[in-house]
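Asker: Sequence plus the predicted model coming up.
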Amino acid sequence: MLRPAALLIVATLIAGCASPEEKLALAEVHHTPLAFDPTDEGDLGRWWSNGAQMLRLDQTGEYALYRNANRYQPPLERGSWARPSYAQVRLSPYDDAVDRWQRVPITKSGDVLQLHVRDLAPMTPIEAPPVVIEDDLIGVWQAADGTLVLGADLVYSFSPRSAASLPVPPAVVAGHSGGWRLEGEQLRLRPYPANMGAFELALGFGDDGTPALRSDRTTFRPATNDRDLSRSFPAP
C-alpha cells in the first residue's frame, strides 16, 4: 500500500506529465459546481407551468397534469409523486396504460427551479394558476324561481322558490345538486342522480343588458353587483 507521501509524489508526477489541455479539463472536473445546492431541496408541492400546460404537485403526494392553463378542465393525467433524490421527481400515473413511473429531472435556470416533464417545455413554479372564465362563474346566481350556487369544486346546488318555472324538466319540483362544467359558452349542469338528465344555461345577458345565465325557462343573474364579469361577459 502506498503511503500518503508516495501518493503525493505520484500525483505530482502525473500532473507534471499532463498537457495544458488535460490540466484545464481536470480543473473543470474538480471545480465545476452542481446545477444547484443539493441540500436546498425547495418546496415542490405547488403549481408549475410552462405557459401552455400546468402541473399540480399536491402536498398529499398526488399530482395532476393539465393539457392547458385551465385547472377546471379534466386533467390529462393523475397519479402520485415522490422525490427520490434532489435531482429528480418521480411521477406514478394511476392509469395502467401509462408507464409505471416517469422520471422528471430537476434543473435550475438562474435562481428558478425547472421540472422537465417528458417532452414538454420546462415548467417553472407559479404562485397560482391563471384566472379563467370558470373563476368568474363561481358564486351565487339568483332568478325569480330560485338560487343557483356554483362551487369551486365544480359542484352546484339549486334551491327553487317554486315549481312554476325551473331551468330543468317540469317534473322536477325540489332542490337538487350535481356537477357543473363550462363547455364553450354553455354552462352544462349534470344533476344527481344521473337519470334526471343534464341541462344547459347559456352565458349571455339579461333584458337589462347585465351578465346572465339563461335558459328557455329562466334567467340567473349574479346575487351581488360587486363582481366584475367584463372578462367573461364582454359587452354585447
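Answerer: That came through fine.
Asker: can we go C-alpha only for contacts and neighbour counts from here?
Answerer: Noted.
Asker: Spell out, range by range, the helices that occur in this structure.
Answerer: With helices called from DSSP state H, the chain shows them at 4-17, 20-31, 133-137.
Asker: Quick check: which of these is nearest to Glu183?
Answerer: Smallest distance to Glu183 across the helices of the chain (Cα to Cα): 10.3 Å, for helix 133-137.
Asker: sorry, back to before: quick one, which of the helices of the chain gets closest to Leu113.
Answerer: helix 20-31 (22.1 Å).
Asker: hmm, back to that, which of the helices of the chain is buried the deepest?
Answerer: Comparing the helices of the chain by mean neighbour count (mean count of other Cα atoms under 10 Å), helix 133-137 comes out on top with a mean of 17.
Asker: hmm, back to that, indicate which one of the helices of the chain is closest to Ala202.
Answerer: Using Cα to Cα, the helices of the chain put helix 133-137 closest to Ala202, at 11.9 Å.
Asker: Quick one: list the elements packing against that closest one.
Answerer: Helix 133-137 sits against no helix or strand, with contacts defined as 3 or more Cα pairs under 8 Å, 6 or more residues apart in numbering; DSSP states H and E.
Asker: circling back to that earlier point, I'd like the helices of the chain as TSV, with distance to Leu115 appended.
Answerer: Output for the helices of the chain, formatted as TSV (distance: least, Cα to Cα, whole Å):
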stretch	distance to Leu115
helix 4-17	40
helix 20-31	25
helix 133-137	27
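Asker: Just give me the neighbour total for the spatially closest residue to Ala82 that is not a sequence neighbour.
Answerer: Closest residue in space to Ala82, ignoring its immediate chain neighbours: Arg90 at 5.3 Å, by Cα to Cα, 6 or more residues apart in numbering. For Arg90, the count of nearby residues is 18 (other Cα atoms under 10 Å).
Asker: isn't Arg90 right up against Val104?
Answerer: Yes. Here Arg90 lies in contact with Val104, judged by Cα atoms under 8 Å, at a distance of 5.9 Å.
Asker: before we go on, here's another structure to hold up against the first:
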Amino acid sequence: MRIETLSTFPGMFDSIMGSSMMRIAQEKGILEFTAHDLRDWTHDRHRTTDDDPYGGGQGLVMKCEPIFEAYDEIAASGIGKPCTIFLSPTGEPFSEALATELSVCERLLFVCGHYEGIDERAYSLADKTISIGDYVLTSGELASMVIIDAVVRKIDGVLGDEAGAIDESFYDGLLEYPQYTRPASFRGMDVPAVLLSGNHAAVERWRREMSLERTARLRPDLIASANLDASDRTFLGSLGIGGEGCSR
C-alpha cells in the first residue's frame, strides 16, 4: 500500500511513521509512505497556505489553490489515482469497518487541515471525508495518524501474530476480553483460575463471556448490532441484558 499525506507540518509524521509497526511495515516493503509539504505548492516568499475568511470571523482558513495544485501533481505521479481523504468533524464517523474498507486500497492520500478550516471548494477533491470523533483538534495530522495506524495494522503481513487482530475489540462488534500475563498473583490480585486450567474450551468460553459482559457494561450500544448466538443471549440474560434481535 502507498500512503501519502499533504499538510503544512509534514514533520509531525516522523515519529509515528518511523517507529514500531509502521517502521517494520515499510522495511518489509508492505507500506510506502510519503509526507508532502503543502508549502511546496505556494508561490509567494512567505509560502502562505492560509488567509482571512470571507465574511469575517476569527482564525485563518487554508487556501484552496495550493491544495488543488498539490493534488494535481501528486495524483498524476505513481500508479493509480489515490483515494483522497479529508479529515473533518463534519465527516463520516471512523469505525473498524471503515478501517477494513480502506485497508484494501492500493493508494491513500490524506489532506490534513489546520487553523480554522479548509476552503470549502477543496472538498470537491475528496473521495471520503472522515471524522474520528465529536471534538475538534488543532490539526488534521493527528487525526490522519489515528486512521493510518488502524488501517495499516489490517494489511496482511503487518502484524506478527496474524490471529491477533481477530481477538481485538470491535472485530466481531464487541469489546475485547481482559488479558493477563505472569505473575499469576500480584499484590493480592490473581489471574482467573480458568486461564491457568489448560482447558482450552473453557478458556474460550470465559473470554467470550467476559467480552460480552464488558461490552454490556461499558458500551451497551454495541450489543444491539453484535454477532450473538443463543448461548451469548442466554449469558446476557443472566446479566439482565437479553440481546433480543441479535443473531449469528
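Answerer: Perfect, I can see it now. Just so it is clear, the structure is predicted and the values come from calculations on it, not from any experiment.
Asker: What would you report as the TM-score here?
Answerer: The TM-score (TM-score structural alignment, normalised by the length of the first structure) is 0.26; 104 aligned residues with a Cα RMSD of 5.8 Å.
Asker: roughly how far apart are the residue nearest to Ala82 of the first structure and Trp47 of the first structure?
Answerer: Separation of Arg90 of the first structure from Trp47 of the first structure (Cα to Cα, to the nearest Å) stands at 16 Å.
Asker: circling back to that earlier point, give the contact list for the residue nearest to Ala82 of the first structure.
Answerer: 81-84, 101-104 (Cα atoms under 8 Å, 6 or more residues apart in numbering).
Asker: Out of the residues you listed, list just those in strands.
Answerer: If you go by DSSP state E, the contacts of Arg90 of the first structure have 81-84, 102-104 in strands.
Asker: who wins for most neighbours among the residues you listed?
Answerer: Trp81 (22 neighbours).
Asker: How about that one, nearest residue that isn't a chain neighbour?
Answerer: Nearest to Trp81 of the first structure is Leu91, by Cα to Cα, 6+ apart, at 4.6 Å.
Asker: Out of the contacts of Arg90 of the first structure, which is nearest to Ser157 of the first structure?
Answerer: Using Cα to Cα, the contacts of Arg90 of the first structure come closest to Ser157 of the first structure at Trp81, 33.4 Å.
Asker: ok, now which ones touch that closest one?
Answerer: 57, 61-63, 89-92.
Asker: Of those residues, select the buried ones using a ChimeraX command.
Answerer: To isolate the buried ones among the contacts of Trp81 of the first structure in ChimeraX, judged by 16 or more other Cα atoms under 10 Å, type:
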select :57,62,63,89,90,91,92
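Asker: Now that we have the contacts of Trp81 of the first structure, can you turn them into CSV and tack on distance to Phe205 of the first structure?
Answerer: CSV is the format used below for these (distance: Cα to Cα, whole Å):
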residue, distance to Phe205 of the first structure
Leu57, 38
Gly61, 43
Glu62, 40
Tyr63, 38
Val89, 47
Arg90, 47
Leu91, 44
Ser92, 45
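Asker: Among the contacts of Trp81 of the first structure, which ones are in strands?
Answerer: 57, 62-63, 89-92.
Asker: Out of those residues, which comes closest to Pro4 of the first structure?
Answerer: Val89 (41.3 Å).
Asker: Report the spatially nearest residue to that closest one, omitting neighbours in sequence.
Answerer: Arg83 (4.5 Å).
Asker: Run a quick check on that neighbour versus Gln102, I expect a contact.
Answerer: No. Assessed by Cα under 8 Å, Arg83 of the first structure is found out of contact with Gln102, at 11.5 Å.
Asker: just checking, what's the longest strand in the second structure?
Answerer: strand 83-93.
Asker: Would you indicate which residues of that strand are buried?
Answerer: For strand 83-93 of the second structure, a neighbour-count test (16+ other Cα under 10 Å) marks 83-88 as buried.
Asker: same for it, what does it pack against?
Answerer: Using 3+ Cα pairs under 8 Å, 6+ apart: strand 83-93 of the second structure touches strand 107-111, strand 128-131, helix 140-152.
Asker: show me the residues around Asp232 of the second structure that make contact.
Answerer: 209, 212.
Asker: Tell me which helix or strand it sits in.
Answerer: helix 230-238 (DSSP states H and E).
Asker: Now for Arg90 and Val104 of the first structure: what residues contact both?
Answerer: By Cα under 8 Å, 6+ apart, no residue touches both Arg90 of the first structure and Val104.
Asker: just to revisit the earlier point, Serialize the helices and strands packed on strand 83-93 of the second structure to JSON lines and add fields for mean neighbour count and distance to Ala75 of the second structure.
Answerer: As requested, those are exported to JSON lines (neighbours: other Cα atoms under 10 Å; distance: least, Cα to Cα, whole Å):
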{"stretch": "strand 107-111", "mean neighbour count": "25", "distance to Ala75 of the second structure": "9"}
{"stretch": "strand 128-131", "mean neighbour count": "19", "distance to Ala75 of the second structure": "15"}
{"stretch": "helix 140-152", "mean neighbour count": "20", "distance to Ala75 of the second structure": "18"}
